[in-house]
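Peer 1: model this:
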Amino acid sequence: MNEIAIQTEEFIERLKDAFDEMIVYKDLKKSNFISSFKLPSFMRDWVIKHFQDDNGEINVDGAVEFIKEFIPKKDEWINIKNRIVMQGENVQFLAKISIRIDIATQEISFELPDFGLGYANTVIPRDVWEDCSSDLLKSEENWGIVELGYQYPDEDNSKGKIKLVSFRDFCPYVVDLDDYKYARESFSFTEWINILLSAADYNPGGYESMEQKLAVIQRLLPFVEKRINLMELAPAGTGKSYLFGQVSRHGWLVSGKVTRAKLIYDIGKKKDGVVAVRDYVALDEIREAEYMKDTEIQSALQAIMENGAYRAPDNHEVNVDAGIIFLGNIDSTVMNEYQNMFVELPKPFHQPQFLDRIHGFIKGWDIPRMTDDLKVCGWALNSEYFATVLHSLRDDPTYRAIVDALVVLPKGADTRDTEAIKRISTAYLKLLFPNVRSASDITSYDFKKYCLKPAMEMRQIIRMQMGYADDKYQGSVVPEFTIKEIEE
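Peer 2: Okay, here's the model as predicted:
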């Protein structure tokens, strides 16, 4: 039965009452015209919302016209430069922007990384900075409508530059976390799981069981909790690259080549890599990844996974809150945690000291191959809003305090096991029970079944693979963590 496609009117009303303007009608089959523009889902939903009526019908012509005008392709950049520099036009479009403040000159410049426009050729006039600084300082990189013009050379400035004329934030609304947490109370556990899946573009009705749905939910753990390191091996076509690469603008998917400078730290530019500015970095196709043979990248990743920091050769420290996610395809003959699944993976995955720093393993073969039946069709949370909520929840320490209060450590528990299990349990609590504000707000049954037990299972697989990597760890098991009974 296709649950999401036949949502009841009563459920839709509750959904709209709980989330108001953050609800959008998603139909990935009918919105293929947007897919042709290769927009990530967080941007797609933003466009759809602006051109959708109360019944979910999209003004296709208006949406296409907007995309063509405001979301240029990379190969259109030369034409945009011509309009700005040679024709003197002001041009507006949607782009990712980062800023730099020069201490020596007090000059403020910006970068559009997707178009190769660097700081050396740009400037933000002081009056524009005063108008836009609050939005531009929200994070290291921000999405929004940039308006660009040209600053001509003069006697004091012999070099012409592209200037920022105005900036409108891509996410103009303010996320109220308390509203989101309170909304959870309006829905059953099953309904909430369906809401999470549809927010990430999946059709809950396409899955055969709750177990399959929860397997997909595992992929959202690093979206909501800092420094969760995971590994997923899965058959091709299960959608792992899509989820990590398209749903949130706060994450980064590496598919193909990447340099140490881009990933970790650029010594020449004295600039931190993406691990320092993203919520997670997902390293895809690790079996073929040449960069995983780079010993400096290996040691940097190991340090980051352990301490959340990396000391560069020039003594600069890169501080990291991002989770490191390793993704790879796996042959059906080795889809079994009770055997060595890492035979064909690069050297680091044959080293127990590297594996030990991975908190948990996702069995991607429990997730069905992506089909049209698994694409969302119905009222759902705007993906941009959803991703922003998960990003914001990363800074809420109360959930970890609840986990600390509930979990009883077994005698002699390994520190890395303890941290891995608590960190994953905390992420599950944020995802599945965001309304929980104290240990007494959740039953022991729910916490054990949906938070603690899956965390232990994910960690146990890593433990077993460490045993295949080194006989010293053979038979190593995660001890039984229990739950403290909390009085109402």
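Peer 1: When you work out contacts or count neighbours from here on, use the C-alpha atoms and nothing else.
Peer 2: Noted.
Peer 1: As a check, name the ranges of all strands in the stretch 351-488 of the chain.
Peer 2: 360-363, 377-381, 407-408, 482-483 (DSSP state E, counting those that start in this stretch).
Peer 1: Now render these as TSV, adding distance to residue 104 and mean neighbour count.
Peer 2: Shown next, in TSV, are the strands of the stretch 351-488 of the chain (distance: least, Cα to Cα, whole Å; neighbours: other Cα atoms under 10 Å):
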stretch	distance to residue 104	mean neighbour count
strand 360-363	46	24
strand 377-381	45	25
strand 407-408	52	17
strand 482-483	56	16
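Peer 1: And those strands: which comes nearest residue 161?
Peer 2: With Cα to Cα as the criterion, residue 161 lies closest to strand 377-381 of those, at 40.6 Å.
Peer 1: Let me know the next secondary structure element after the helix or strand where residue 80 lies.
Peer 2: In the assignment (DSSP states H and E), residue 80 maps to helix 77-81. Tracing the chain past helix 77-81, the next element assigned as helix or strand by DSSP H and E is strand 91-101.
Peer 1: Could you tell me which residues within that following strand count as buried?
Peer 2: 91, 92, 93, 94, 95, 96, 97, 98, 99 (16 or more other Cα atoms under 10 Å).
Peer 1: dump the residue contacts of the nearest residue to residue 260 once chain neighbours are set aside.
Peer 2: Leaving aside its chain neighbours, residue 260 sits nearest to residue 297 (6.3 Å; criterion: Cα to Cα, 6 or more residues apart in numbering). The contact partners of residue 297, taken as Cα atoms under 8 Å, 6 or more residues apart in numbering, are 260, 264, 291.
Peer 1: Let's compare: structure for the following, please.
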Amino acid sequence: MENFHDDLSEDLNTKLNDNFAGRIVRKDLTKKIKEGANVPVYVLEYLLGKYCATTEESLIHQGVENVKKILAENYVRPDEAQKILSKLRESGSYTVIDTVTVRLNYKLDRYEADFSNLGLSGVPIAKEYPSKYERLLGGNIWCMINFEYFFDEADQRRNPFIIKKLSPIQMPNLDLEEIIVGRDNFTKEQWIDVLLRSCGMEPTQFDERVKWLLLARLIPLVENNFNLCELGPRGTGKSHVYREISPNSILVSGGQTTVANLFYNMSTKLIGLVGMWDCVAFDEVAGIHFKDKDGVPIMKDYMASGSFSRGKDEKNASASMVFVGNINQSVDVLLKTSSLFDPFPEDMGKDTAFFDRMHCYVPGWEIPKYRPEFFTNDYGFITDYLSEFMREMRKRSYADALDDYFKLGNNLNQRDVVAVRKMVSGLIKLVYPNGVYDKEDIREILVFALESRRRVKEQLKKIGGMEFYDVNFSYIDNETLQEDFVSVPEQSGGKLIPEGIHKPGHLYTVGQADKGMIGVFKIETEMMNGTGKFNCTGIGSKKEVKEAINTAYSYLKSNSSNVSGTISTKNKDYLMQVQDLNGVGMTKYLALASFVALCSAALNKPVLASTAILGSISIGGTILKIEELANILQVCLDSGAKKVLIPISSSADLTNVPPELIGNFSLIFYQSAEDAVFKALGVE
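Peer 2: As a prediction, the model looks like this:
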């Protein structure tokens, strides 16, 4: 198997050398040097591309030594800044590699540069540099700088450091046609492997699903104004792409930021990060915090439209927004107790409008934790070449590509449609930059896009309720008119209310818990010979819940003859257990369902298959109206119920429930507790 893998890699390496000579680098070289130098991958590969653009082993070795020498002599380590400055003073000129930020000193009407590791600030820089390389104004651009040193005795206030030449570490130009023509010589699978190797990953270590998830991380780099969220365990490389792979993206660490920094500075009249970078990524979403009160509203405005208002002006920008962070609990627990957006800070956590602007949610828990063998030793594009290709592709759009073959289903609203089209466009740009694809290629991408947006919508439904009920995403084949529905893996299997007939005394009810969350509850009841004892477990210590269960048994003792003369509460014992299947906390709306369960056990007759029993009763048998009927019915649908027992008194509220939701059930109405028993057991 290993030899087969080696043959495939060799074939791909040969193809890359044939089609992209001088544009590729062996990634193990990057790894070797990276371990000893704290510079981003694109800085290393810029140098490796200059000195190691060959397949001849001896020349590669010589090139690697050159790169090591350049880094050893020119890369500025913060603790060695004074040593470098001393060398510069003694020799009169010196070349360094450092991060540079340029700003306008309007008091002196000149541009000045700050050097991060070197510790220099206020060094005059020619205006041609910020004009030619705008991103210098955004801050922290890696550059090679040729300094001269001249101390003027006559003017001692004059800065002695002179920038002779400054070169941002990025490719000067890109021939996009070269990539488009070269792509024709690779299969889809080979091209995906090339992209992943270019990011440093070894594709043979991942299955197809994980490969597509890793590709999704690149969409914000090829698609304008694309909002992506990825939450998952630690150690899965969530921020790697945005920190290391592209000089066109910036990773905002630590979370705290300002509107001036991110969007627009009113005093300097300079646009913020969204105008300087193709992608702004936030590391550790839990820590995102704006010093300004209007920070989140401005971010929402920008995420929706690509524009924002500051003062009298409306500004436009094309930067994509990425939110990455850690999930500390298991996904199963989060799905049961809260939402997959739970790690976001409180001022965003309940804001459905903010999350609705997310185009894609990458399920980070499906990506394995990185191990050494996940990093490739084979050839891939120089990361700078890859990032310039992605930057150039931002000018194109394939948003309408799906229209040739498919239509989108009616559950997608306008935001959903925009999200899906952007995702389809982004993945086509990455995988089929030559525009050559067929129907099945688009179907594969479309299904992935629908799933990624539906994951957002499913969580919105949990947070915002019925406003987001329409989550059953589908697409329709233009030729056959067949409609296919797309689900999300983490919620598609294991319905809480399974199909088939259950044991007598076993049933399901859906109700609201203390904190307003709606859950599914399973009641299991057993009857045995005894002296009329009743015992219930699983309900906790809350008084209201205990009262609901006692109401059910008291009503059975008083009214059992109205159901059947065979029911006995004197020479039988009843044991009941209630399970909170969603982990939302116990509900107090248990009286009616418990009464039905007791009767089902006493009569040894099972409840109808796939039925959810809704509603509650008072001690006197009064049927209580259902609160939040629409939301409760949505949970019934999600949990697998096919039939729903509801009180006739709640029928008026059905006007507030979307017809598409009602159409999923057989609704069974009851007028009294006894009627509910007959209907639930299918007794005429």
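Peer 1: Quick check: TM-score for this pair?
Peer 2: The TM-score (TM-score structural alignment, normalised by the length of the first structure) is 0.85; 468 aligned residues with a Cα RMSD of 3.2 Å.
Peer 1: Tell me which residues are up against the helix holding residue 80 of the first structure.
Peer 2: Contacts of helix 77-81 of the first structure (Cα under 8 Å, 6+ apart): 91, 115.
Peer 1: Next, the buried residues of that helix.
Peer 2: 80, 81.
Peer 1: and it, how far from the second structure on average?
Peer 2: Superposed on the second structure, helix 77-81 of the first structure shows a mean distance of 3.9 Å to its aligned residues (mean Cα distance after the TM-score superposition for the first structure).
Peer 1: Reformat the buried residues of strand 91-101 of the first structure as a markdown table; add distance to residue 239 of the first structure.
Peer 2: Putting these into a markdown table (distance: Cα to Cα, whole Å) gives the following:
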| residue | distance to residue 239 of the first structure |
| --- | --- |
| 91 | 36 |
| 92 | 33 |
| 93 | 30 |
| 94 | 27 |
| 95 | 26 |
| 96 | 25 |
| 97 | 28 |
| 98 | 30 |
| 99 | 33 |
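Peer 1: Wait, residue 223 of the second structure touches residue 398, no?
Peer 2: No - assessed by Cα atoms under 8 Å, residue 223 of the second structure is found out of contact with residue 398, at 10.1 Å.
Peer 1: gap between the helix holding residue 80 of the first structure and the chain center?
Peer 2: 30 Å (Cα atoms, centre = their mean, to the nearest Å).
Peer 1: Over to stretch 442-452 of the second structure?
Peer 2: Using Cα atoms, centre = their mean, the offset of stretch 442-452 of the second structure from its chain centre is 15 Å.
Peer 1: Also stretch 44-62 of the second structure?
Peer 2: Taking the mean of its C-alpha atoms, stretch 44-62 of the second structure sits 37 Å from the chain's own mean (Cα atoms, centre = their mean).
Peer 1: same deal with stretch 165-172 of the second structure?
Peer 2: A distance of 33 Å separates the centroid of the chain from that of stretch 165-172 of the second structure, by Cα atoms, centre = their mean.
Peer 1: Then stretch 296-309 of the second structure?
Peer 2: 19 Å.
Peer 1: and what of stretch 382-394 of the second structure?
Peer 2: Distance, centroid of stretch 382-394 of the second structure to centroid of chain: 23 Å (Cα atoms, centre = their mean).
Peer 1: picking up where we left off before, mapped onto the second structure, which of the contacts of residue 297 of the first structure hold?
Peer 2: Contacts from the contacts of residue 297 of the first structure that recur in the second structure, judged by both residues aligned by TM-score structural alignment, their matches' Cα atoms under 8 Å, are residue 260.
Peer 1: Include distance to residue 38 of the first structure, neighbour count and secondary structure when you put the contacts of residue 297 of the first structure into JSON lines, please.
Peer 2: Shown next, in JSON lines, are the contacts of residue 297 of the first structure (distance: Cα to Cα, whole Å; neighbours: other Cα atoms under 10 Å; DSSP: H, G, I helix; E, B strand; the rest coil):
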{"residue": "260", "distance to residue 38 of the first structure": "27", "neighbour count": "15", "secondary structure": "helix"}
{"residue": "264", "distance to residue 38 of the first structure": "27", "neighbour count": "24", "secondary structure": "coil"}
{"residue": "291", "distance to residue 38 of the first structure": "27", "neighbour count": "17", "secondary structure": "helix"}
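Peer 1: ok, now which ones touch whichever residue in the second structure pairs up with residue 89 of the first structure?
Peer 2: For residue 89 of the first structure, the aligned position in the second structure is residue 92, judged by TM-score structural alignment. With contact set as Cα under 8 Å, 6+ apart, residue 92 of the second structure has these partners: 148, 149, 150.
Peer 1: May I see the PyMOL selection of the buried members of the residues you listed?
Peer 2: Burial among the contacts of residue 92 of the second structure is assessed by 16+ other Cα under 10 Å; the matching PyMOL selection reads:
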select buried, resi 148+149
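Peer 1: just the contacts of residue 92 of the second structure now: which is nearest residue 580 of the second structure?
Peer 2: Set against residue 580 of the second structure, the nearest of the contacts of residue 92 of the second structure by Cα to Cα is residue 148 (72.7 Å).
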